[in-house]
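**Student:** Structure for this input, please:
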Amino acid sequence: MKKEDFHIAQIIANYIRSESTPLEEKELNEWLNQDETHHKILANFKDDRKVLDGISYIADIDVDVAWKKQRRLNTIRAKKNKRLYLSYAAVFAAIVCTLLGIYQFHFNKEISDRIVPYVGSAHANDILPGSDKGILILSNGKKVPLGPEEQALNETNGIQINSDNNSVAYHNGAIVSQGELLYNELHTPTAGTYQLTLSDGTKVWLNALSELRFPIQFSSDERKVFLKGEAYFDIARDPDRPFKVMASQVTTEALGTQFNISAYDKQFQAILTEGVVKVVGNKNSAKLYRGQEATLAKGSLKVSVADIEKATAWKEGYFYFNEQPLKEVLEEISRWYNVDIKYKKNVRKQRITGTVSRADKLSEVCDVLEVVSDYKFYIINNKLIVYAKETTL
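**Tutor:** Presented below is the predicted three-dimensional model:
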């Protein structure tokens, strides 16, 4: 196979999307004039609905990377004396079919009913925001989808669990001994949030792509839960039983207070909005007072002045960015809209400041980001392409 095969595949993809440059149109015409079979290949692409759906994926493939992979494959085949002698057109058809097969395998798993048409030419489609949804895993392993409908559940020990609209609550929270603890888990997917009321009355708001493991009844000496992702806690006061949140190898301990913990990808940030908490890491510990935050850097906890609005904005329904790196901004957007972020060349580091509603469609969020940054954004399927304003797609 030739590297030019991959290059022509991209040119055809751009042609069918009506995004060809004059140079690409010239190259396409030259390729068409080389062989009558090439005209048939192009005609088949234009008539095949599946190919039209997959064209966008092909257009974004890195030709150099794809060619390097294919060249390694050719070397292996040569060593095994299994060379394939195909016509240029057949080789090209095989390449594109392979690429489309990869596209259909990966994208169909991620396709969402939140992908909706976009009116205009700025984007290929639009994406609706996330919503209140989650998965509750009971002590026997049963998984219960949570959404807007009301549900009444019973755990094996008689604990009553009720869910409605956007929250799930545990009742009959008697104290039990440490050995009798039964655990449940609440998981939120990308594009999902959910609220939880624990058996002691503590309220927890779970952000997108997060997990909370908790006992359905707490022990007599402490209340301990385990977090992955992000959650806001409003702790029910109990001087005799400290409340502990275990996240990213850091313990946050409180008696009755409010705070937000973000613990994605082994990172850790705790922001205190009310009261006092103690944070304990592997190397050191610290007390936090209202308006302070603790972050984990190289295994050590660092305390600094916090931006309280950042801790509460997401649960109040809006994005809040204050000199936040663009990459972190887009990570939040990726989790809430369930999109893959792809950076084009010439994207430099930049910090973003601004607010935008989490109830907006993704295109509306992109409009705001374009005003406050040096970048443009393009939505196609479940992908958000980011590129500098002085460049083109």
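**Student:** For the rest of this, base every contact and every neighbour count on C-alpha atoms.
**Tutor:** OK.
**Student:** distance between the longest helix belonging to the chain and the chain's centre?
**Tutor:** Taking DSSP state H as the criterion, the chain has its longest helix at helix 88-110. The offset between the C-alpha centroid of helix 88-110 and the centroid of the whole chain comes to 25 Å, using C-alpha atoms, centre = their mean, to the nearest Å.
**Student:** buried residues in it?
**Tutor:** Of the residues in helix 88-110, Ala89, Val91, Phe92, Ala93, Ile95, Val96, Leu99, Leu100, Tyr103, Gln104 count as buried by neighbour count, 16 or more other C-alpha atoms under 10 Å.
**Student:** which is the next helix or strand following it?
**Tutor:** Proceeding C-terminally, helix 88-110 gives way to strand 115-116 as the next helix or strand, assigned by DSSP states H and E.
**Student:** this one next, for a side-by-side:
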Amino acid sequence: MEKDQRISYLYQRYLNGNLLPEEHQELKEYLSDFAYGDDFNRALDDTWNALDENQLVGLEDYKAKEIFDDILKRRKGIRWFGEYFKTLTVAASIILVSIVTILFLKKSYKSDLSEKLSLEQEILPGGNKAFLTLGNGESIDLSEEKSGIKVSDAGISYVNGANIIEGKKGDNSSTYLVLNTPKGGEYQITLSDGTKVWLNAESKLKYPFKFQGKVRNVELEGEAYFEVAKSKDQPFIVQSRGQQVKVLGTHFNINTYDTETKTTLVEGKVRVDKQDQRGEKTSVILKPGEQSVVQPFASQIDVQNVNILEFLDWKDGLFVFNNESIVSIAKKLSRWYDVDFSFQGNVNNVRFSGNYLRKNTLTNLLKNIELTGSVKFKTENLKEGRRIMVIANY
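**Tutor:** The predicted structure follows:
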């Protein structure tokens, strides 16, 4: 039996609830092996097309979550999380169909599917988009053909070496510049000390042309992942809303999108400081796998253990949803696909789990979510841009 036929067979038995233990393990092996991505893609298309709508009733959430959790657990023993994502991104564009659809299929369809899919226009993903603002106020629209820039004594150039501006000496060497990504944009930068920064959509990094003095200081709005070059004599400090992060050399992510600021540590050690309205300071030291949460009016800094994959997904080209509300998901999609969302009806209890490649269209993702019967989407073209209405099916 061909691999795609075998996967179709196993997947169908899974949906029917009569998968044997050894077959269950075999299906998970296929799902966790990147090499079978195309086979899995074809198999799921065939299986989906052959489904009887009566089979879509009564599947339990915990069964689908079992496979999702099992894949996440497989990262044990693998040091470099980037390599794990190659395993996690099985079946490329149809991860949601392969994992999440299992979780989603809880209701029978009361009408033809074509009537439910109200999205008519393809909504393309974001890409390499950023603006560089110089000390004199001049703004440079950076190339979308390049993924990042680097700062050196010779000036600022693209990663392939093409020059953007020539280096300046003397007083101008400490001039601060700003790298800004709009909605639907991301960019990378290597700072003058060798520190690498990945900037997510709707984010801003303020940094000097060259670090001088006893500290290396930058300011962040939005979200960024840092790989800080080690320097015992010159600590690296990130100023962001409500907090200050101080490191010598480490890898971490900072997210300031919502009212709370989250710092997630991948490796090394960082100190997170905050100062309340009375001027009292609070500090915590994070260990790898921990995340600090700074609330605007809280006196303390909360620390929790997290699965870092869920917070670094964007850097590796993924959306990872783990029992996440549709409202939270919409915020992430809004930033990356440059659309606005509105809500109609009670969507507070609508939650989803699964993965989706950021390089794929939003239209495909939303159509798959519509198949759950929990919500449907309607696009509106307004003067100020596109808006998607999320309508609860309750």
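**Student:** What does the superposition give as a TM-score?
**Tutor:** Aligned and superposed, the two chains score 0.62 in TM-score terms (TM-score structural alignment, normalised by the length of the first structure); 269 aligned residues with a C-alpha RMSD of 3.3 Å.
**Student:** isn't Ser292 of the second structure right up against Asp302?
**Tutor:** Yes: here Ser292 of the second structure lies in contact with Asp302, judged by C-alpha atoms under 8 Å, at a distance of 5.5 Å.
**Student:** Neighbour count: these two, which is higher?
**Tutor:** For Ser292 of the second structure versus Asp302, neighbours defined as other C-alpha atoms under 10 Å are more numerous around Ser292 (23 against 13).
**Student:** Assign a three-state SS to the residue lying closest to the more buried one once chain neighbours are set aside, would you?
**Tutor:** Taking C-alpha to C-alpha, 6 or more residues apart in numbering, and ignoring the residues beside it in sequence, Ser292 of the second structure has Val303 as its nearest neighbour in space, at 4.4 Å. When states are read from DSSP: H, G, I helix; E, B strand; the rest coil, the local structure at Val303 of the second structure comes out as strand.
**Student:** Return the member of the buried residues of helix 88-110 of the first structure nearest to Ala9 of the first structure.
**Tutor:** Of all those, the one sitting nearest Ala9 of the first structure is Val96; the distance, using C-alpha to C-alpha, is 6.6 Å.
**Student:** The first structure: which residue goes with Gly155 of the second structure?
**Tutor:** Taking TM-score structural alignment as the criterion, the aligned counterpart of Gly155 of the second structure in the first structure is Gln160.
**Student:** which residues does its match contact?
**Tutor:** When contacts are counted by C-alpha atoms under 8 Å, 6 or more residues apart in numbering, Gln160 of the first structure touches Ala152, Leu153, Asn154, Tyr170, His171, Asn172.
**Student:** can we see that at 6 Å?
**Tutor:** If you count contacts by C-alpha atoms under 6 Å, 6 or more residues apart in numbering, Gln160 of the first structure has them with Asn154, Tyr170, His171.
**Student:** so which of these hold up in the second structure?
**Tutor:** When the contacts of Gln160 of the first structure are mapped onto the second structure and checked using both residues aligned by TM-score structural alignment, their matches' C-alpha atoms under 6 Å, the preserved contacts are Tyr170, His171.
**Student:** Secondary structure, distance to Leu186 of the first structure and neighbour count added to the contacts of Gln160 of the first structure, as a markdown table?
**Tutor:** Compiled in a markdown table, the contacts of Gln160 of the first structure are given as follows (DSSP: H, G, I helix; E, B strand; the rest coil; distance: C-alpha to C-alpha, whole Å; neighbours: other C-alpha atoms under 10 Å):
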| residue | secondary structure | distance to Leu186 of the first structure | neighbour count |
| --- | --- | --- | --- |
| Asn154 | strand | 16 | 12 |
| Tyr170 | strand | 12 | 21 |
| His171 | coil | 16 | 17 |
